[in-house]
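Trainee: Sequence below, structure please.
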Amino acid sequence: MSEAARKVVVGSDGSALAEGVLDPLQTLLGSEEGARVYLLRTIAADAPEEQIEEARAALEQAARRHAAPRCEFEAHVRRGDAAEEILRFSQEVEADLIAMSSHGRRGVERFVRGSVAERVLRHAERPVLLLNPFALASWEGGVARVIVPLDGSERAEAILPLAQDFARRLSAELRVLHVSEPNDAPHRGIHRARIEATHAGLDAEGQPATLALREGGPAEAILDEVEQSEGGVLLAMTTHGLSGLERWAYGSVAEHVLRRCPAPLLVLRQR
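Mentor: Got it, this is the predicted structure:
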């Protein structure tokens, strides 16, 4: 995956909410030379050809409404399962990012096991940008801060290059967040030292970042950091474990944050 998102696949169901994702992408990609957005609509395998043409025409109209000088839009319609086609198409075009809308007011609280968005998040091999109605409204006011929760592991840091890229494009503050748990005293010093070294490395790369150190439950602290931030926020984080989101059912930090966060979410699944 490239450190910069230049090729983006947008999963669309034809709704106004799904099209709303294109406005944030204009902000992110509008000045990026060679940027390309693929609008992908999936319909039933047995749908008549007429329905395919109608879906393609609707996507092409959406593309024209959101045209940007340096960003090209392509409309694609496929037959089959929506999640499978989004994942397959993203691999075919070597996308840097998948962008989707969710219908919950906060985070992905209305996700159910087997839904399109949940399945894409579970299996995607590239980052996913997820926006719900609240997040879309927040983005319209401008994103002032990109928050990256780090736990001292190399896996958690995998999202940093893309978070840096988003912060640069949005002219937003990059904020590294580390939460020390009360029962993690034996490793607290090691984790904090790595976080501080990572933070110093960002400064050395010419992209200053702020550092927030908190104590308590990780999920609650992350959500509190989002809620207390002034201006719009983008939360960028990884999911851990060989099975990605399969650990959500066991109450992981990612589950609590992703289901309750009102901000736009940039998620990278780590194997």
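
Trainee: okay, CA-based contacts and neighbour counts for the rest of this
Mentor: Noted.

Trainee: What degree of burial does the residue lying closest to residue 102 once chain neighbours are set aside show, as a neighbour count?
Mentor: Spatially, and ignoring its direct neighbours in sequence, residue 102 is nearest to residue 132 (4.8 Å; CA to CA, 6 or more residues apart in numbering). The number of residues packed near residue 132 is 26, by other CA atoms under 10 Å.

Trainee: got the contact list for residue 132?
Mentor: The neighbourhood of residue 132, defined by CA atoms under 8 Å, 6 or more residues apart in numbering, consists of 101-108, 262, 264.

Trainee: Let me know the closest of these to residue 154.
Mentor: Nearest to residue 154 out of these is residue 264 (CA to CA; 23.3 Å).

Trainee: separation between that closest one and residue 123?
Mentor: 20 Å (CA to CA, to the nearest Å).

Trainee: Between those two, which has more neighbouring residues?
Mentor: residue 264 (29 against 17).

Trainee: Quickly note the distance from the residue nearest to residue 108 when sequence neighbours are not counted to residue 177.
Mentor: Closest residue to residue 108 apart from its sequence neighbours, by CA to CA, 6+ apart: residue 259 at 4.4 Å. Distance, residue 259 to residue 177, by CA to CA: 19 Å.

Trainee: Now the second one, please; I'll put the structures next to each other:
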Amino acid sequence: MYQRILLPTDGSKASSTAAEAAVRLADQFDAELHVIHVLEHDKISTETDDVAAPARNGEKAVQVAVELAASSGVEATRRVVEKSASIHQEILTYTAEHSIDCIVMGTRGRSGLSLSRAVLGSVAELTLRESPVPVMTVHEETVIDADISSVLVPTDGSECAHTAVEHAGKLARSVDATLHVIYVVEIGQVINGDRARRLREALEEIGEKALNLALEKVQSSTYLPTETSLVTGPPYLEIVRYAEEHDVDCIVMGTHGRKGIRRFILGSVTERVIRRADVPVISIK
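Mentor: A predicted model of the protein is given here:
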């Protein structure tokens, strides 16, 4: 499934969690692990009289991740990349040059995806927008399980969702995990009455069709343990709640690509799930 995994690191708490996730993923798939730090020479150092401090800090961040990998029996390739373009572009260039098939990154948690210049804040957002390969994101509070044994994928019946369902199915099958597929019915502010009942029934019918299509896709080759559920409420809250209640180890969600994280499938749902979920989230075009 994943043969070459890339971990960009800056030594922050979020990237430390990402290192743990990347090592576990590489170990489970017996994959190559690449650890990089993008060096910013224009970044103001806290050690104002030491121009070599940023390079040393980058080497230290990489070394910590490499040592973590070694402690789990995972060999890692290490590199400090000289920044000639934006940080996320350097990450994507490395991805293309080394045939990376999954990127694991840290980002900010419940306070939101950073819009600052901090590495793995806005960098994670930009990488999510443009990456041609799946991106697994974690934050400081993310719980990393030893192995992936259950996978959750939300669907809305769109082409974007079908791509996510297909990837989630391959992931679950490759690690003998149970796949959970859910459709969230959101009826807004309509609370009661005959019109509300008809609206709910119509939306539930659409949801059942979407779930059946997803089930057909993942069961088209060989049997895969799959559970489907139709739930009602705010989509991002229901996705996070379902993941918690069913001990899901990983969430897979589709994105629309270059139009930005707020254009993800289900509107801004993916962004909110990334911030709030206690498990890693894999975003895929």
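
Trainee: ok, back up a step: ok, so of the contacts of residue 132 of the first structure, who is nearest residue 20 of the first structure?
Mentor: residue 101 (8.0 Å).

Trainee: Relative to residue 145 of the second structure, how far out is the aligned partner of that closest one in the second structure?
Mentor: Per TM-score structural alignment, the equivalent position to residue 101 of the first structure in the second structure is residue 106. Applying CA to CA, the value for residue 106 of the second structure to residue 145 of the second structure is 16 Å.

Trainee: So for these two, which residue has more residues nearby?
Mentor: residue 106 (30 against 16).

Trainee: Relative to residue 280 of the second structure, how far out is the more buried one?
Mentor: 10 Å.

Trainee: can you check residue 200 of the second structure too?
Mentor: 31 Å.

Trainee: Same question for residue 67 of the second structure.
Mentor: Applying CA to CA to residue 67 of the second structure and residue 280 of the second structure gives a distance of 22 Å.

Trainee: picking up where we left off before, the match of residue 101 of the first structure and residue 22 touch, don't they?
Mentor: No. If you go by CA atoms under 8 Å, residue 106 of the second structure and residue 22 don't touch, sitting 10.4 Å apart.

Trainee: circling back: list residues touching both of residue 106 and residue 280 of the second structure?
Mentor: 137-138.

Trainee: who does the longest helix belonging to the second structure touch, helix- and strand-wise?
Mentor: In the second structure, ranked by residue count with DSSP state H as the criterion, the top helix is helix 194-218. In this structure, helix 194-218 of the second structure makes packing contacts with helix 159-174, strand 178-185, strand 226-232, judged by 3 or more CA pairs under 8 Å, 6 or more residues apart in numbering; DSSP states H and E.

Trainee: one more time with 10 Å
Mentor: Packed against helix 194-218 of the second structure by the contact rule (3 or more CA pairs under 10 Å, 6 or more residues apart in numbering; DSSP states H and E) you find strand 150-154, helix 159-174, strand 178-185, strand 226-232.

Trainee: tilt between it and strand 226-232?
Mentor: 160 degrees (axes from the mean of the first three to the mean of the last three CA atoms, to 10 degrees).

Trainee: Can you name the residues in contact with helix 194-218 of the second structure?
Mentor: 153-158, 161-162, 164-170, 172-173, 179-187, 189-191, 220, 224-232 (CA atoms under 10 Å, 6 or more residues apart in numbering).

Trainee: buried subset of those residues?
Mentor: 153-157, 161-162, 164-170, 172-173, 179-186, 224, 226, 228, 231 (16 or more other CA atoms under 10 Å).

Trainee: Once you drop chain neighbours, what's closest to the counterpart of residue 21 of the second structure in the first structure?
Mentor: Mapped onto the first structure by TM-score structural alignment, residue 21 of the second structure lines up with residue 24. Excluding its sequence neighbours, the residue lying closest to residue 24 of the first structure (CA to CA, 6+ apart) is residue 139, at 6.8 Å.

Trainee: can you pull the buried residues of stretch 86-105 of the first structure?
Mentor: Here stretch 86-105 of the first structure shows 86-87, 89-90, 95-105 as buried, counting by 16+ other CA under 10 Å.

Trainee: again with stretch 247-257 of the first structure
Mentor: Counting neighbours by 16+ other CA under 10 Å, stretch 247-257 of the first structure gives 247-248, 252-257 as buried.

Trainee: Just want to check the distance between the closest residue to residue 99 of the second structure other than its chain neighbours and residue 17 of the second structure.
Mentor: Spatially, and ignoring its direct neighbours in sequence, residue 99 of the second structure is nearest to residue 4 (7.1 Å; CA to CA, 6+ apart). Using CA to CA, residue 4 of the second structure is found at 19 Å from residue 17 of the second structure.

Trainee: between the two, which one's more packed in?
Mentor: The residue with more neighbours, out of residue 4 of the second structure and residue 17, is residue 17; 24 against 19, by other CA under 10 Å.

Trainee: shouldn't the more buried one be in contact with residue 138?
Mentor: Yes. Residue 17 of the second structure lies in contact with residue 138 (CA atoms under 10 Å); the separation is 6.8 Å.

Trainee: and for those two, which residues touch both?
Mentor: Joint contacts of residue 17 of the second structure and residue 138 (CA under 10 Å, 6+ apart) are 104-107, 144, 280.

Trainee: among these, which two are most distant?
Mentor: 107 and 144 (14.7 Å).

Trainee: Assign residue 103 of the first structure to helix, strand or coil.
Mentor: coil (DSSP: H, G, I helix; E, B strand; the rest coil).

Trainee: List the contacts of it.
Mentor: Applying CA under 10 Å, 6+ apart, we find residue 103 of the first structure in contact with 17-18, 109-111, 117, 131-134.

Trainee: Recalculate using a threshold of 7 Å.
Mentor: Under the criterion of CA atoms under 7 Å, 6 or more residues apart in numbering, the neighbours of residue 103 of the first structure are 132-133.

Trainee: and of the shared contacts of residue 17 and residue 138 of the second structure, the nearest to residue 239 of the second structure?
Mentor: Closest to residue 239 of the second structure, out of all of these and judged by CA to CA, is residue 280, at 13.0 Å.

Trainee: per the alignment, the closest one corresponds to what in the first structure?
Mentor: Counting by TM-score structural alignment, the partner of residue 280 of the second structure is residue 264.

Trainee: my read: that match touches residue 128, true?
Mentor: No. Residue 264 of the first structure is beyond contact range of residue 128, at 10.6 Å (criterion: CA atoms under 7 Å).
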